[in-house]
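Chemist: pasting the structure only:
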């Protein structure tokens, strides 16, 4: 099979980093700190991947909107606690190394802040496996296509030869909006049903399964 993709872009939280439960816990604890209604797990996990303030605004009632900055601060405090105990999904490094061995570009597009991504990459020690990264500090939040547009332009790769890998509908809608391809991975924040609604090229259930799907398409 001829090469189909020249650029493979990964989401971070819930796709490569097994951080969904950690983020959900931080959202729920932050709401408790401010005596706000505590969202159920599904509601908290659904906002993962969005810009932090946009995500947390959904849990801050309009009549208490002035508490949003404090909610963001409380989330960050809980999120950073025990962050060093959050790990990569199984076979993450091996999957990335296999993709890179095909000579394609590998990047990250994440709803995390620049500081948050750099901190996480430092904890798990795989920064050298990415050719570029984009965060909400440099780009519009998902599902706006800005991250993929910037990465495509940076590498000189057309969007039709770019594939976005993510665990949320925000990732797959970003790919749709950019005119690139999308692949959902079901081990993170959103269910198979939510992912399928975005009509991805495929849905895989683990990183080794993703690697098997990608390799024939990388030439």
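Modeler: Looks like it came in fine. Small disclaimer: the values here were computed from a predicted structure and weren't measured.

Chemist: okay, CA-based contacts and neighbour counts for the rest of this
Modeler: Fine.

Chemist: do you know how far the residue of the chain lying at maximal distance from its centre is from residue 54?
Modeler: In the chain, the residue that sits farthest from the middle, by CA atoms, centre = their mean, is residue 63; the gap is 30.6 Å. Distance, residue 63 to residue 54, using CA to CA, to the nearest Å: 16 Å.

Chemist: got another one to weigh against that:
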């Protein structure tokens, strides 16, 4: 048997263009807690982080845990509302074909390692009919951040049974 290879994909900014949804939800979150909305570049620099980490990065350092939690809740509420009206992040050109080609190689395993929530990933997987495409899906629900190596290591170990 040939050696297996694992290819891990991030979601936001790699597979899908979710900038408009992220920016809109951040705007709503900051409005809900009566804080000035950070600029676009600052917000987008947090893509890949868990929401809690993103808010810690974007909010003034004097904000307490309650304010951070309220911002996270407001973001989730806004993002969920956008999904309810049919908004969905758009695949980058060529991604569907790339995933199809990767799946055609029997010694390639595919996975996701993302700062998105499990709920958000599940919605995306259902929308794009990706059920069974990814052998491992690691999210911010069980790991500190999409940029954290623990997500990648955990994904690898689950695949090899360690």
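Modeler: Good, I have the coordinates. None of these values were measured; they are calculated from a predicted model.

Chemist: circling back to that earlier point, the residue farthest from the centre of structure 1: what's it in contact with?
Modeler: Contacts for residue 63 of structure 1 (CA atoms under 8 Å, 6 or more residues apart in numbering) come out as none.

Chemist: can you pull out the strands in structure 2?
Modeler: Assigned by DSSP state E, the strands in structure 2 fall at 5-9, 16-17, 90-91, 108-113, 136-138.

Chemist: hey, which of the ones you listed is tucked in deepest?
Modeler: Mean neighbour count, computed with mean count of other CA atoms under 10 Å, is highest for strand 136-138 among the strands of structure 2, reaching a mean of 22.

Chemist: what's that strand packed up against?
Modeler: Here strand 136-138 of structure 2 touches strand 108-113, helix 149-160, going by 3 or more CA pairs under 8 Å, 6 or more residues apart in numbering; DSSP states H and E.

Chemist: switch the cut-off to 10 Å
Modeler: The helices and strands touching strand 136-138 of structure 2, judged by 3 or more CA pairs under 10 Å, 6 or more residues apart in numbering; DSSP states H and E, are strand 5-9, strand 108-113, helix 118-127, helix 149-160.

Chemist: in structure 2, which residue is most central in space?
Modeler: residue 116 (2.7 Å).

Chemist: could you find the counterpart of it in structure 1?
Modeler: Under the alignment (TM-score structural alignment), residue 116 of structure 2 maps onto residue 112 of structure 1.

Chemist: and that match, how far is that from residue 27 of structure 1?
Modeler: Separation of residue 112 of structure 1 from residue 27 of structure 1 (CA to CA): 14 Å.

Chemist: residue 95 of structure 1 now?
Modeler: Residue 95 of structure 1 is 30 Å from residue 27 of structure 1, where distance means CA to CA.

Chemist: these two: who's more crowded?
Modeler: Here residue 95 of structure 1 and residue 27 are set side by side on neighbour count (other CA atoms under 10 Å), and the busier one is residue 27, at 29 against 19.

Chemist: and that one, what is it in contact with?
Modeler: Taking CA atoms under 10 Å, 6 or more residues apart in numbering, we find residue 27 of structure 1 in contact with 21, 33, 38-41, 44-45, 48, 55-56, 59, 71-72, 74-76, 78-79.

Chemist: could you rerun that using 8 Å?
Modeler: Contacts of residue 27 of structure 1 (CA under 8 Å, 6+ apart): 44, 56, 75.
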